[in-house]
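A.B. asks: Return atomic coordinates for the entry below.
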Amino acid sequence: MVNTDDIARELVTLRDYWRYAISRFNAAELSYGHGTTTAVDDAAFLLLDSLDLPIDTLDPFLDARLLTPERKLLAERIEARVSTRKPTSYITGHAYIQGIRFHVDERVIVPRSHIGEILFNEYGGEMGSSFLPDPMSVESAVDICTGSGCLAILAAKFFPGAAIEAVDLSPDALEVAKINVAEHEVEHQVTLYQGDLFAPLAGKKYDLIITNPPYVDHAAMDAYPAEFRAEPAMAHDGGVDGLDLVRTILAQAADHLNPGGGMICEIGTGREILEEEFPHLEFLWLQTAEAEESVFWISAESLGVEV
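C.D. replies: So this is what the prediction gives:
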């Protein structure tokens, strides 16, 4: 065990801690994938978020001399990342989607959905989306398997006139979602429900369904490194082939969609399986920065909703 007091005395600038963290992370052969992909990026995220600095702006601060409490905090958090192998977001208490910060802890999976990127890309330009509904026309939306509540909160921001509902099976996850809903001041717009998929929503219909359900297959979970094992297993477990919950959602979605609506769903790597099992459905596969076949859009009409 490294003496963090010694480190805090010897290292003075942010550059010192960044170099030190990268070396420690590489030597420990840490794993990434919770918003960062390399030791360099993970170290930068840990340092900047711990100091409440912009997480995408490292250079201006590199040679800043840190206060003694800041140095001690960084030394302790670098050591915690190495010794516990927990994702950095659990250590700092925050995760980000497109620069928007959310509270996270070990009650929820660290949010990293491709859907957030898609919402920003589709609604961030002047032309509007080619497939998602006009934001001002959406009066209701639901986030199934909401976890920390991040996608429901983003939906509230993109659809200002919509009532947003969010469901999760885990009461612990909903406690975290409640924190985020309050911090983003959308309590008037977002309502949280505890239950299994659509079960708490009997009879309710929506213009938009958003869902990022557990979709990891058992073989992949068995091979997980420590960082992924630190997250709640139920937030990953999609069954033997990863698509158990996706199948159930597809089977039930039509009962909860208004005509003209649709669903955006993240599934991981199961495109070929879904297309073979559901040849009658018109999946529109959406490209993101890191994946081309992980998220689909499907219209209410394709699911059998009559106009």
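
A.B. asks: can we go C-alpha only for contacts and neighbour counts from here?
C.D. replies: Noted.

A.B. asks: mind listing the helices in the stretch 1-150 of the chain by residue range?
C.D. replies: Taking DSSP state H, counting those that start in this stretch to define them, one finds helices in the stretch 1-150 of the chain at 4-10, 14-28, 39-50, 68-84, 88-92, 114-123, 150-158.

A.B. asks: The ones you listed: which one's closest to residue 246?
C.D. replies: Nearest to residue 246, of all those, is helix 114-123, at 15.2 Å by CA to CA.

A.B. asks: can you list the helices of the stretch 1-150 of the chain in CSV and add mean neighbour count and distance to residue 249?
C.D. replies: Converted to CSV, the helices of the stretch 1-150 of the chain look like this (neighbours: other CA atoms under 10 Å; distance: least, CA to CA, whole Å):
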stretch, mean neighbour count, distance to residue 249
helix 4-10, 15, 48
helix 14-28, 18, 39
helix 39-50, 21, 34
helix 68-84, 18, 35
helix 88-92, 23, 29
helix 114-123, 17, 17
helix 150-158, 23, 17
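
A.B. asks: Minimum distance to residue 201: which of those helices has it?
C.D. replies: From the helices of the stretch 1-150 of the chain, taking CA to CA, the stretch that ends up closest is helix 150-158, at 15.5 Å.

A.B. asks: helices and strands around that closest one, which ones?
C.D. replies: Judged by 3 or more CA pairs under 8 Å, 6 or more residues apart in numbering; DSSP states H and E, helix 150-158 is in contact with helix 114-123, strand 140-144, strand 163-168, helix 171-183, strand 190-194.

A.B. asks: Now do that helix: distance to the chain's middle.
C.D. replies: Centroid displacement of helix 150-158 relative to its chain, using CA atoms, centre = their mean, to the nearest Å, is 12 Å.

A.B. asks: contact partners of it?
C.D. replies: Helix 150-158 has contacts (CA atoms under 8 Å, 6 or more residues apart in numbering) with 102, 111, 115-116, 123, 135, 141-143, 146, 162-166, 177, 180-181, 184, 186, 189-190, 210.

A.B. asks: run this one through as well so I can compare:
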Amino acid sequence: MSESLDYAPAEMETLRDMVRYAASRFNEAGIYFGHGTDNAIDEAAALALFALNLPPDTPEIYWGARLTGAERQAVMDLVRRRIEQRVPLPYITNQIHFAGLPFYVDERVLVPRSPLAELIEQSLQPWVDPHSVSRILEIGTGSGCIAIACAYAFPQARVDATDTSYAALEVAAINIQRHGLGDRVRLFNSDVFADVPDESYQIIITNPPYVDQTAMDALPPEYKHEPLNALAGGDDGLDVVRRIVDGASRYLSEDGILVVEVGDSDDAVAKTFPNLPAMWVELERGGHGVFILAATELKNWHAA
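C.D. replies: Coordinates of the predicted model:
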């Protein structure tokens, strides 16, 4: 069955009707989920609630409420955009949560979805003493979500965040202002360590571009809306990762740690750095490919 997406059928009267109908059209179109939800029902519900200016926790009693013609059309307009343009949901709503915090996003930055959120919510324990952390550096901040989440997790720390993209830094600045963290989170236009302050950090954390060329060539259409230079990591996915591993020692304190997300490029890391004393983290909420290096072990590895 293939129906026109211009108007909702007259039989679709309630919010529940519209969510079910939108989910059916999403499944029929074969859209990709992975930028905030992982199934058609949740995607449709989030889209419909946004179109109707209702909160995500709208009580069940309202789901049976009848919609006006204008409201049904507002939902259908977004359903059509999601299907025909393959725009990820957070770019339509301009909002997403990361580490339990709300963030503004648009197509200047990646949609936040890093498993690093889980570790940040745990204040990176047991690898650091949260009360002793005073300086944090994030490489490749994008929307600023990781840097801002770190500022919440380590309330005594100053956070420096870098990106090569001025457009991304504009979005990060919006989020820093919204969270009232302008006095604790600083932004720098820097290619990895090229223009970062000459400081010593207890934590360097990064979700760099790490998608290899084979995977880039196979990306679903939704990913084409994201800044591709924030995804593409070269032939083996490690172009930027190599530079981070090579340069981090200079900026880490003696008791510092380097936290790196490499996702599906974890096998490439193991092959490229066979003797790297990295500890791969087991994540309870899903995701993989995150390793942590202690500053002393990293320096000894370089020396060897």
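
A.B. asks: TM-score, when you put one on top of the other?
C.D. replies: The TM-score (TM-score structural alignment, normalised by the length of the second structure) is 0.90; 298 aligned residues with a CA RMSD of 2.3 Å.

A.B. asks: sorry, back to before: using a markdown table, lay out the helices of the stretch 1-150 of the first structure together with distance to residue 131 of the first structure.
C.D. replies: Converted to a markdown table, those look like this (distance: least, CA to CA, whole Å):
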| stretch | distance to residue 131 of the first structure |
| --- | --- |
| helix 4-10 | 52 |
| helix 14-28 | 42 |
| helix 39-50 | 33 |
| helix 68-84 | 41 |
| helix 88-92 | 33 |
| helix 114-123 | 9 |
| helix 150-158 | 15 |
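
A.B. asks: Excluding covalently adjacent residues, which one is nearest to the residue nearest the centre of the second structure?
C.D. replies: By CA atoms, centre = their mean, the second structure has its centre lying nearest to residue 112, at 1.7 Å. Of all residues not flanking residue 112 of the second structure in the chain, residue 98 sits nearest, at 6.5 Å (CA to CA, 6 or more residues apart in numbering).

A.B. asks: quick one: that neighbour from residue 187 of the second structure, how far?
C.D. replies: 19 Å (CA to CA, to the nearest Å).

A.B. asks: Residue 93 of the second structure now?
C.D. replies: From residue 93 of the second structure to residue 187 of the second structure the distance is 25 Å (CA to CA).

A.B. asks: Next: residue 47 of the second structure.
C.D. replies: 32 Å.

A.B. asks: And residue 39 of the second structure, by the same measure?
C.D. replies: 35 Å.

A.B. asks: And those two? Which one has more around it.
C.D. replies: Using other CA atoms under 10 Å as the criterion, residue 39 of the second structure and residue 187 rank with residue 187 on top: 21 against 15.

A.B. asks: The corresponding residue of the second structure for residue 274 of the first structure and residue 286 of the second structure: what is the separation?
C.D. replies: The pairwise alignment with the second structure assigns residue 274 of the first structure to residue 269, based on TM-score structural alignment. The gap separating residue 269 of the second structure from residue 286 of the second structure is 20 Å, by CA to CA.

A.B. asks: These two: which has the busier surroundings?
C.D. replies: More crowded of residue 269 of the second structure and residue 286, by other CA under 10 Å: residue 269, with 20 against 8.

A.B. asks: Please list all residues in contact with the closest residue to that one other than its chain neighbours.
C.D. replies: Once flanking residues are discounted, residue 269 of the second structure sits nearest to residue 238: 7.5 Å by CA to CA, 6+ apart. If you count contacts by CA under 8 Å, 6+ apart, residue 238 of the second structure has them with 209, 210, 212, 265, 268, 269.

A.B. asks: Next, the buried residues of stretch 187-201 of the second structure.
C.D. replies: Neighbour counts using 16 or more other CA atoms under 10 Å place 187, 188, 189, 190, 191, 192, 193, 196, 200, 201 of stretch 187-201 of the second structure among the buried residues.

A.B. asks: swap that for stretch 171-180 of the second structure, sorry
C.D. replies: For stretch 171-180 of the second structure, by 16+ other CA under 10 Å, it's 171, 172, 173, 174, 175, 176.

A.B. asks: Tell me where the stretch 201-307 of the first structure has helices.
C.D. replies: Counting by DSSP H, counting those that start in this stretch, the helices of the stretch 201-307 of the first structure are 218-222, 226-229, 244-253, 271-277.

A.B. asks: Relative to the second structure, which residues correspond to the shortest one?
C.D. replies: It refers to helix 226-229 of the first structure. Going by TM-score structural alignment, helix 226-229 of the first structure sits over residues 221-224 in the second structure.

A.B. asks: quick one: the longest strand along the first structure to helix 114-123, angle?
C.D. replies: Longest strand of the first structure, by residue count under DSSP state E: strand 257-266. Strand 257-266 of the first structure runs at 120 degrees relative to helix 114-123, counting by axes from the mean of the first three to the mean of the last three CA atoms, to 10 degrees.

A.B. asks: For stretch 25-45 of the second structure, measure first residue to last.
C.D. replies: End-to-end span of stretch 25-45 of the second structure (CA to CA): 13 Å.

A.B. asks: swap that for stretch 81-91 of the first structure, sorry
C.D. replies: Stretch 81-91 of the first structure: ends 7 Å apart by CA to CA.

A.B. asks: And for stretch 87-99 of the first structure?
C.D. replies: 18 Å.

A.B. asks: residues making contact with it?
C.D. replies: Outside stretch 87-99 of the first structure, the residues that reach it (CA under 8 Å, 6+ apart) are 32, 34-35, 42, 45-46, 49-50, 77, 80-81, 101-106, 110-113, 116-117, 120, 227-228, 230.

A.B. asks: still on that earlier bit, give me the mean deviation of the longest strand of the first structure from the second structure.
C.D. replies: Taking mean CA distance after the TM-score superposition for the first structure, the mean distance separating strand 257-266 of the first structure from the aligned residues in the second structure is 0.8 Å.

A.B. asks: tell me what that strand is packed against?
C.D. replies: helix 114-123, strand 206-211, strand 295-299.

A.B. asks: Apply 10 Å and report the result again.
C.D. replies: helix 114-123, strand 140-144, strand 206-211, helix 244-253, strand 284-286, strand 295-299 (3 or more CA pairs under 10 Å, 6 or more residues apart in numbering; DSSP states H and E).
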